[in-house]
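>>> Please work out how this folds:
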Amino acid sequence: MTITENAEQAPADAAAPARTGLLQRRWMRFALQRGGRLLLSLWVLVTAAFLMIHLVPGDPIRASLGPTATPELIEQTRRNLGFDAPLWEQYLRFLTGIFTGELGTSIQFRLPVADVIGDRLPATLALGVAGFVVAVLIAIPVGALVAVATRRGRNRGVELGFASSSVVIGTIPDFLLGVALVWIFGVTLRWLPVAGEDGLASYVMPVVALAAGPAAILARIVRVELLAALEADYVRTARSKRLEPTRVVLRHALPNAVTASLTLGGLLLGSMVAGTVLVENVFAWPGIGSTVTGAILGKDYQLVQGIVLVYGVGVLLANTVVDVILAVLDPRSTILEGAR
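Have a look, this model is predicted:
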């Protein structure tokens, strides 16, 4: 190796640790920003969930016990639930209870709120995760195929059909689609069970009702992002090397399109978590979505408070996980760039 080559290699070798240190600092800023934002959002959520009971017009204890409750029973229940303490003391007790799992007692079930939620949360998680996975597995290949087929104005009929059908499917409320599925496949054809969680067959209609709308919306985004990626300079470079068209799409264009679409996927995951409330009620699903409806009707405010808290934490964590996945898949993305 010549002296000139050594001189050229030395600055490059010296720059490598500097680049590594810069990337580590950006990751640290990114982690601190996302962690701080998550903690602030969790505090706002917890405070809103606590104030929910105290901002309800009227007396929640009297409303939950019914009009026939005696004054002595109302006061005893108020003391048992800790509602006779000052507001700041109740707030501190509520914050402590979140870390210890003490979310109060359900008046409707006569059980701790944490136990009621713990018994029904697995069914809701199973339904929500299955719906999200199905939506992603449908949206990515469909959006990619339509993007390739309609690139540069080709196959206008396919583009029009995809746009029309995705808009229609994306705007149908999930509970209305669920009712239609029950009528067709449960009542008329009797192919699938209409209620409850009993085997894989019972998942089909709730998962379809939950995933259809988000899959249609996500497929449109994947198509738009892939069309933009197919016209990018790096894709033209890959084509100039005479790579196979399939390899160009799968290895170069699609990963970038999917990475950009994951941002919307996180928002859709949050909406799907909230959508389980209506879907569970349509199919009598034994999750916390159907439980919160009964708690609202029964004025079981502490149970409603706990379920709202669980739903809110789930949405916040889902969005944070998506941000982290995006940063891992594309460290040069605007997420890390914004952490400069």
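>>> make it CA atoms for all contacts and neighbour counts henceforth
Fine.
>>> Run through the strands of the protein in chain order.
For the chain, the strands defined by DSSP state E cover 105-106, 111-112.
>>> Sequence B follows; please return its structure for comparison with A:
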Amino acid sequence: MAVLLVASFAMIHLIPGDPVRAALGPTAPAALVQQRRADLGLDDALPVQFGRYLKEVFTGRFGTSFISRQPVDQIIGTRLVNTLELAAVATALALLIAIPLGMLLAVRTENGRHRGSELTFTAVTGAVAAVPEFLLGVGLVVVFAVALHWLPPAGRAGPDSYVLPAVALAAGPAAVLARMVRVETLRELGKDYVRMARAKRLPALRLYARHLLPNTLTAALTVGGMVLASLIAGTVIVENVFAWPGLGSKITESVVSKDYPVAQAVILIYGAFVLTVNLLVDVALAALDPRSEIGRR
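Below is the predicted model of the structure:
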């Protein structure tokens, strides 16, 4: 967390340009610019500014926007829910696609069977994972919003407005995670407990859902946590493509306008998102591991 605080402060102050001049405009008198800099504390030494930044963070206020003069916590509060909703929908979509698809392909291609299915799965998931979010988002808008008029092209105005940004955000992580799940499922299918369960003619649903799934996810989620963390970071790009009123579009606005307090707060929140995802993955791994205290409950 300490590294994140220092990084969020340093990244913004390394951006060239004067935030006061950006806020007041190029024709503002030099005296007014100087007075505004003094009022905002930008003339203070960087250690002093960093100390003030830490105080604001730990009090939960985050300071005041240079541009709108609104408290940063109010600005973030109106957008945080929108980003969390989009990220939650995209994460659920990625998991609902990746886990069943990966396990299904593993069972189908076990022992070298259905080589065509394996090659198709590898080619398609590799291609989807390689497409950048912004390019996929633009393609989805062109096809489903402009050409077919099935879905809205941008904004947040109802359940159907979640579809395109959620798909653009979830497609890449779902493809990568599906490949991981398939590899781990194939590894588990070769173990003794699976052969014994099949020898006992255990029902397929019970074998795959109760025995195979937890063991597969224990290994896949170790790397899958990084995939889901990248999904959270991807909201910055996707929100700008779809004009989604969340933190991702706000951080772009604040960096362009050099609105230090807003940009620092949003960067800090995104870093906290990634740390939280990694923590949740660790908890999930402990819950799925029967040897752990959580898994035995």
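>>> Please state their TM-score.
Once the chains are overlaid, their TM-score stands at 0.93 when taken by TM-score structural alignment, normalised by the length of structure 2; 293 aligned residues with a Cα RMSD of 1.8 Å.
>>> related to what we said a few turns ago, could you export the strands of structure 1 as a markdown table, including distance to Trp43 of structure 1 and mean neighbour count?
A markdown table is the format used below for these (distance: least, Cα to Cα, whole Å; neighbours: other Cα atoms under 10 Å):
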| stretch | distance to Trp43 of structure 1 | mean neighbour count |
| --- | --- | --- |
| strand 105-106 | 22 | 20 |
| strand 111-112 | 23 | 16 |
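>>> mind listing what's buried in stretch 54-72 of structure 2?
Going by neighbour count (16 or more other Cα atoms under 10 Å), the buried part of stretch 54-72 of structure 2 is 54, 56-57, 62-67, 71-72.
>>> how about Gly248 of structure 2, what's its match in structure 1?
Counting by TM-score structural alignment, Gly248 of structure 2 lines up with Gly289 in structure 1.
>>> Please verify my assumption that that match contacts Glu280.
Yes - the criterion here is Cα atoms under 8 Å, and Gly289 of structure 1 meets it with Glu280 at 5.8 Å.
>>> how many other residues sit next to Phe153 of structure 2?
For the record, residue 153 of structure 2 is Pro, not Phe. The tally of other residues near Pro153 of structure 2 (other Cα atoms under 10 Å) stands at 22.
>>> contacting residues for it?
By Cα atoms under 8 Å, 6 or more residues apart in numbering, the contact list for Pro153 of structure 2 reads 141, 145-146, 161, 164, 242.
>>> which one in structure 2 is aligned with Arg29 of structure 1?
With TM-score structural alignment as the criterion, Arg29 of structure 1 has no equivalent in structure 2.
>>> whoops, Val328 of structure 1 was the one
In structure 2, Val328 of structure 1 lands on Ala287 (TM-score structural alignment).
>>> Isn't that match up against Gly295?
Yes - with contact defined as Cα under 8 Å, Ala287 of structure 2 reaches Gly295; the gap is 4.3 Å.
>>> which of these two has more neighbours?
Taking neighbours as other Cα under 10 Å, Ala287 of structure 2 and Gly295 compare with Ala287 leading, 18 against 14.
>>> one step back: can I get the strands of structure 1 in TSV with distance to Arg236 of structure 1?
As requested, the strands of structure 1 are exported to TSV (distance: least, Cα to Cα, whole Å):
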stretch	distance to Arg236 of structure 1
strand 105-106	62
strand 111-112	61
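>>> before we move on, back to that, of the contacts of Pro153 of structure 2, closest to Ala94 of structure 2?
Distance to Ala94 of structure 2 across these (Cα to Cα) is lowest for Leu164, with 13.4 Å.
>>> Mind telling me what the closest one corresponds to in structure 1?
Using TM-score structural alignment, Leu164 of structure 2 sits opposite Met205 in structure 1.
>>> how much space between the residue nearest to its match when sequence neighbours are not counted and Ala195 of structure 1?
Using Cα to Cα, 6 or more residues apart in numbering and skipping residues adjacent in sequence, the residue nearest Met205 of structure 1 is Leu181, 6.4 Å away. Using Cα to Cα, to the nearest Å, we find Leu181 of structure 1 at a distance of 12 Å from Ala195 of structure 1.
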